[in-house]
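Q: Build me a structure from this.
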Amino acid sequence: MEAIVSAVLSGEATSEDFAGLRIPESYRGMVVRKEEADLFEGSPSADKDPRKSLHLDDVPVPEVGPGEALVAVMASSVNYNTVWSAIFEPLPTFRFLERYGKLSPQAKRHDLPYHIIGSDLTGVVLRTGPGVNAWQPGDEVVAHCLSVELESSDGHNDTMLDPEQRIWGFETNFGGLAEIALVKSNQLMPKPDHLSWEEAAAPGLVNSTAYRQLVSRNGAGMKQGDNVLIWGASGGLGSYATQFALAGGANPICVVSSEQKADICRAMGAEAIIDRTAEHYKFWKDEHHQDPREWKRFGKRIRELTGGEDVDIAFEHPGRETFGASVYVTRKGGTIVTCASTSGYNHEYDNRYLWMSLKRIIGSHFANYREAWEANRLIVKGKIHPTLSKVYSLEETGQAAYDVHRNLHQGKVGVLCLAPKEGLGVRDHEKRAQHVDAINRFREPGI
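A: Predicted coordinates for the structure are as follows:
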């Protein structure tokens, strides 16, 4: 492993040099163990501690199959699916691996008594399997997390509709929170050369997800002038939605939970901000009943910020806690676009405000390769920036997941894998200098 790291850090190793490196028999990966799948049984979600279930184990290097690539992982990041994997919700991910393992002999490799998790990476290609022509050993890459088989016609218009669509590192094994990862070659994209390893690893999943959900025709199809309600606007997903809205000429209405997070939104350029904690919004009277009066109060506050207009798009991901309010405040003919449900999967809303006002609910899940590529292209061009706030070592992944689980973070949190320290991997210092303030926006003192 030392030889691999030395070659990467040199910045001078050729493709032939990387192809000649010996691949180790094993590597360190952050895993959950099948034998511990009932570790938190009977405990409320809030009490489940990822630090108890995540282990840094030595695991065998998988064989590289057709259409695949083995990548030396310099850095990764924590997403909410890292938390779900670690607390075994909504179900243990080993069920995903078992199901995938039945698909083919190649997929059977993923069905193991341990699951190497993580759905982001940036690093360097070490090996490619048969049939891979676009990528070579030594290429510096990021990976998006869509894994597809594309043997069905259903996926050839939009690969997200492939019946065998999975999220790598969550529904497949050999994920990015490790020193080495196995990906399909059509997950790879160019690493932005003005970013460090940890910065380049941060956007992946959330940037692509926000792009499809908000910008793509498969999502809300945002246009100039739209009022866009963004929940958790300084968080891992919302911070990219806020940037897309601002870059696309829309007006984000940013909902946050503290003045500190409001300051981050202002730093991104947003003006319409609602601190839901300071303004004491409580959309549920109790566990079983919502409070429509709070929906109305929330809608009134939005109109105060927009000059009397309702929102065209509600960018939803909290789920149960906020969904009723989102449906209510969206304008007649508007769109509620939803992914994830971090506060609960069972959404409740008053259907009168949907059907009689001709609103639409659109489900959005990650992104296809083209959408992910376009989202990454905006990072490469310096139009959209990482929202990295803090970086952990691979050994500290449990703590990183704990912090995300309890919403103690801002933006995205990164994880150094093979990179020995922060700040490495920048190739274009001139471009970086043009955007350095935006790159470091989430890491400024006091934020």
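
Q: hey, let's count contacts and neighbours off CA atoms from now on
A: Will do.

Q: List the contacts of residue 219.
A: Applying CA atoms under 8 Å, 6 or more residues apart in numbering to residue 219 gives the contacts 212, 213, 337, 362, 363, 364.

Q: mind redoing it with 7 Å?
A: Residues near residue 219 by CA atoms under 7 Å, 6 or more residues apart in numbering: 212, 213, 337, 362, 364.

Q: Now, of these, which are buried?
A: The neighbour count (16 or more other CA atoms under 10 Å) marks 212, 213, 337, 362, 364 as buried among these.

Q: Which of the residues you listed fall in strands?
A: Using DSSP state E, the subset of the buried ones among the contacts of residue 219 located in strands is 337, 362.

Q: ok, which pair from the buried ones among the contacts of residue 219 is furthest apart?
A: Within the buried ones among the contacts of residue 219, two members stand farthest from each other by CA to CA: 212 and 362, at 11.2 Å.

Q: Residue 313: which of the contacts of residue 219 is nearest?
A: Comparing the contacts of residue 219 against residue 313 with CA to CA places residue 337 closest, at 7.3 Å.

Q: my guess is that closest one meets residue 359, correct?
A: No - here residue 337 does not reach residue 359: they are 10.6 Å apart, not a contact under CA atoms under 7 Å.

Q: hang on, the earlier thing: make JSON lines out of the buried ones among the contacts of residue 219 and add distance to residue 241.
A: Formatted as JSON lines, these follow (distance: CA to CA, whole Å):
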{"residue": "212", "distance to residue 241": "10"}
{"residue": "213", "distance to residue 241": "9"}
{"residue": "337", "distance to residue 241": "12"}
{"residue": "362", "distance to residue 241": "16"}
{"residue": "364", "distance to residue 241": "13"}
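
Q: quick check, nearest of the buried ones among the contacts of residue 219 to residue 49?
A: Closest approach between the buried ones among the contacts of residue 219 and residue 49, by CA to CA: residue 364, at 28.4 Å.

Q: residues in contact with that closest one?
A: Neighbouring residues of residue 364 by CA under 7 Å, 6+ apart: 213, 219, 337, 338, 339.

Q: And the residues you listed, which two are furthest apart?
A: The largest separation in the contacts of residue 364, counting by CA to CA, is between 219 and 339 at 10.2 Å.

Q: for the chain, which strand is longest?
A: Determined from DSSP E, the single longest strand within the chain is strand 68-78.

Q: Against which helices or strands is that strand packed?
A: Where contact means 3 or more CA pairs under 7 Å, 6 or more residues apart in numbering; DSSP states H and E, strand 68-78 is packed against strand 121-128, strand 180-184, helix 197-201, strand 412-416.

Q: Give me whichever of those is most buried.
A: Compared across those, helix 197-201 shows the largest average neighbour count, a mean of 33 (mean count of other CA atoms under 10 Å).

Q: Report the buried residues of the top helix by length along the chain.
A: In the chain, taking DSSP state H as the definition, the longest helix is helix 292-306. Residues 292, 294, 295, 298, 299, 300, 301, 302, 306 are the ones in helix 292-306 that count as buried (16+ other CA under 10 Å).

Q: one more to line up against the first:
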Amino acid sequence: MNEILDAILASTQSDHGSPALGPADFAALPVPESYRAVTVHKDEAEMFAGLTTKEKDPRKSLHVDEVPVPELGPGEALVAVMASSVNYNSVWTSIFEPLPTFAFLERYGKLSPLAKRHDLPYHIIGSDLAGVVLRTGPGVNLWKPGDEVVAHCLSVELESADGHSDTMLDPEQRIWGFETNFGGLAELALVKSNQLMPKPDHLTWEEAAAPGLVNSTAYRQLVSSNGAQMKQGDNVLIWGASGGLGSYATQFALAGGATPICVVSSPRKAEICRAMGAEAIIDRSAEDYRFWKDEHTQDPREWKRFGKRIRELTGGEDVDIVFEHPGRETFGASVYVTRKGGTIVTCASTSGYTHEYDNRYLWMSLKRIVGSHFANYREAWEANRLIAKGRIHPTLSKVYPLEETGQATYDVHRNVHQGKVGVLCLAPQEGLGVRDPELRAKHLDAINLFRDAA
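A: Next comes the predicted model:
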């Protein structure tokens, strides 16, 4: 592994332009028999039995193990991972909710002899990476050893016609590192070649690894024709606007000529939204919104108070789009405050999967609820292109070494983080991997915004 790292450092520390080492040099590097990876163990899937979600501690369930390198199959690539990041699916995996991910691996393993590789007594997690291609399998032509890449997390088989207009509709669509094995929180990762995208030249490894899942998810959810189709002038209500998903939704709204109404939970998070350029901000903790009277009963008076506050910030207008991901806690309010004919687009349920809302406010006002899950390759590519052009920026706030991934995941689980939390995998330190310092200099304040806030 040291030889691989030395080659990557030698290449990326050369003058920006042609790498010091070429494809043949990287192809000649020996691949070790094993590597370090962050895992959960199948025999520990019941370790948190009887505890509430909040009581479950990722630091106890996540391990850094030495694991064997998987067999490389057709259409696949083995990538040396310089950096990765923590997403909320890492939290779900670490606390074995809503079910242990080994059920996903078992189901995938039944698909084919090659897929059987994924059904193991350990699960290597992580749905983001930035790194360097080491090997490619048969049938891979676009990518070669030595290419500096990031990976999006859509894994598809595309043997069914259903997936050929939108790959997210493939019946065998999975999220890599969550519903498949060999994820990105590791020194090596196994991906399909159609997950790869060019690493943005002006970013460090850890910065480049941060946007992948959340940036692509926000792009499809807000911008794409498969999502809310946001347009100039729209009012967009964004829950958790300084968080991993919301921070990209806020940027897309601002870049696209819409007005974000940012909902946050502290003055500190409100300041981050202002620094991004947002002006309409609601601190739900300070204004003490309580959408539920108790565990079973919502409070429509709070929906109305919330809607009134939104209109105060928008000059009397309701929101055209609600960017939903908290789920149960907020969904009733989201449906209520959306304007007639507006759209609630949801991609997650971090506060609970069972949503309740008053259907009168949906059907009689011709509102739409749109489900949006990650992004197809084209959408992920476009979202990454905006990062590479410096139009959208990473929201990285803190970086941990691979050995402390449990703590990084704990931070996200307890919502004590801002933006995204990164993890160094092979990279020995932060700040490496920049090939375009001129573009970086133009956007340095925006790149560091969440770092400075932290």
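
Q: So which of the helices and strands packed on strand 68-78 of the first structure is nearest residue 403 of the first structure?
A: That would be strand 412-416 among those, by CA to CA, at 9.1 Å.

Q: Specify, as a residue range, where that closest one falls in the second structure.
A: Under TM-score structural alignment, strand 412-416 of the first structure corresponds to residues 420-424 of the second structure.

Q: Look up the average distance of the matching stretch to its aligned counterpart in the first structure.
A: Superposed on the first structure, stretch 420-424 of the second structure shows a mean distance of 0.1 Å to its aligned residues (mean CA distance after the TM-score superposition for the first structure).

Q: Could I get the full set of helices for the stretch 51-200 of the second structure?
A: Assigned by DSSP state H, counting those that start in this stretch, the helices in the stretch 51-200 of the second structure fall at 58-61, 88-95, 102-109.

Q: tell me the contacts of residue 325 of the second structure?
A: By CA under 7 Å, 6+ apart, the contact set of residue 325 of the second structure is 346, 347, 348, 349, 350.

Q: What's the fourth one aligned with over in the first structure?
A: In this case it means residue 349 of the second structure. Residue pairing (TM-score structural alignment): residue 349 of the second structure is matched to residue 341 of the first structure.

Q: close enough to count as contact, that match and residue 321?
A: No - using CA under 7 Å as the test, residue 341 of the first structure is too far from residue 321 to be in contact (8.9 Å).

Q: between those two, which one's more packed in?
A: residue 321 (21 against 17; other CA atoms under 10 Å).

Q: counterpart of stretch 199-206 of the first structure in the second structure, which residues?
A: Using TM-score structural alignment, stretch 199-206 of the first structure lines up with residues 207-214 of the second structure.

Q: try stretch 252-269 of the first structure
A: With TM-score structural alignment as the criterion, stretch 252-269 of the first structure aligns to 260-277.

Q: any idea how far residue 363 of the first structure is from residue 233 of the first structure?
A: 19 Å (CA to CA, to the nearest Å).

Q: ah, wrong one, I meant residue 316 of the first structure
A: Using CA to CA, we find residue 316 of the first structure at a distance of 10 Å from residue 363 of the first structure.

Q: do the same with residue 224 of the first structure
A: Separation of residue 224 of the first structure from residue 363 of the first structure (CA to CA) stands at 22 Å.

Q: okay, those two: which has more neighbours?
A: It is residue 363, of residue 224 of the first structure and residue 363, that has more neighbours when counted by other CA under 10 Å, with 15 against 12.

Q: Kindly tell me how buried the residue nearest to that one when sequence neighbours are not counted is, as a neighbour count.
A: Leaving aside its chain neighbours, residue 363 of the first structure sits nearest to residue 338 (5.1 Å; criterion: CA to CA, 6 or more residues apart in numbering). When neighbours are counted by other CA under 10 Å, residue 338 of the first structure registers 22.

Q: Report the contact partners of residue 338 of the first structure.
A: Per CA under 7 Å, 6+ apart, neighbours of residue 338 of the first structure: 315, 316, 317, 362, 363, 364.

Q: mind running it again at 8 Å?
A: Applying CA under 8 Å, 6+ apart, the residues near residue 338 of the first structure are 213, 315, 316, 317, 319, 361, 362, 363, 364.

Q: Columns distance to residue 180 of the first structure on top of those residues, output as a markdown table?
A: Output for those, formatted as a markdown table (distance: CA to CA, whole Å):
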| residue | distance to residue 180 of the first structure |
| --- | --- |
| 213 | 30 |
| 315 | 34 |
| 316 | 34 |
| 317 | 31 |
| 319 | 34 |
| 361 | 39 |
| 362 | 36 |
| 363 | 33 |
| 364 | 30 |
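
Q: hmm, back to that, buried ones in the match of stretch 252-269 of the first structure?
A: Buried positions in stretch 260-277 of the second structure, judged by neighbour count with 16+ other CA under 10 Å: 260, 261, 262, 263, 264, 265, 269, 270, 271, 272, 273, 276.

Q: List just the nearest of the buried ones among the contacts of residue 219 of the first structure to residue 329 of the first structure.
A: residue 337 (13.2 Å).

Q: List the residues that contact the closest one.
A: Applying CA under 8 Å, 6+ apart, we find residue 337 of the first structure in contact with 213, 214, 219, 220, 313, 314, 315, 316, 361, 362, 363, 364.

Q: So for it, what's the nearest residue that isn't a sequence neighbour?
A: Distance criterion CA to CA, 6+ apart; nearest residue to residue 337 of the first structure, sequence neighbours excluded, is residue 362 at 4.6 Å.

Q: In the second structure, what sits opposite the one you found in the alignment?
A: In the second structure, residue 362 of the first structure lands on residue 370 (TM-score structural alignment).

Q: quick one: that match and residue 228 touch, right?
A: Yes - taking contacts as CA atoms under 8 Å, residue 370 of the second structure lies within contact range of residue 228: 7.5 Å.

Q: shared neighbours, those two?
A: In terms of CA under 8 Å, 6+ apart, residue 370 of the second structure and residue 228 are both contacted by the residues 343, 344, 345.

Q: I'd like those residues as a markdown table, with distance to residue 211 of the second structure appended.
A: Shown next, in a markdown table, are those (distance: CA to CA, whole Å):
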| residue | distance to residue 211 of the second structure |
| --- | --- |
| 343 | 25 |
| 344 | 23 |
| 345 | 20 |
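
Q: quick one: what's aligned to residue 81 of the second structure in the first structure?
A: Residue 81 of the second structure maps onto residue 73 in the first structure, by TM-score structural alignment.

Q: And the residue lying closest to its match once chain neighbours are set aside, how far from residue 48 of the first structure?
A: Closest residue to residue 73 of the first structure apart from its sequence neighbours, by CA to CA, 6+ apart: residue 123 at 4.5 Å. Distance of residue 123 of the first structure to residue 48 of the first structure, given as CA to CA: 31 Å.
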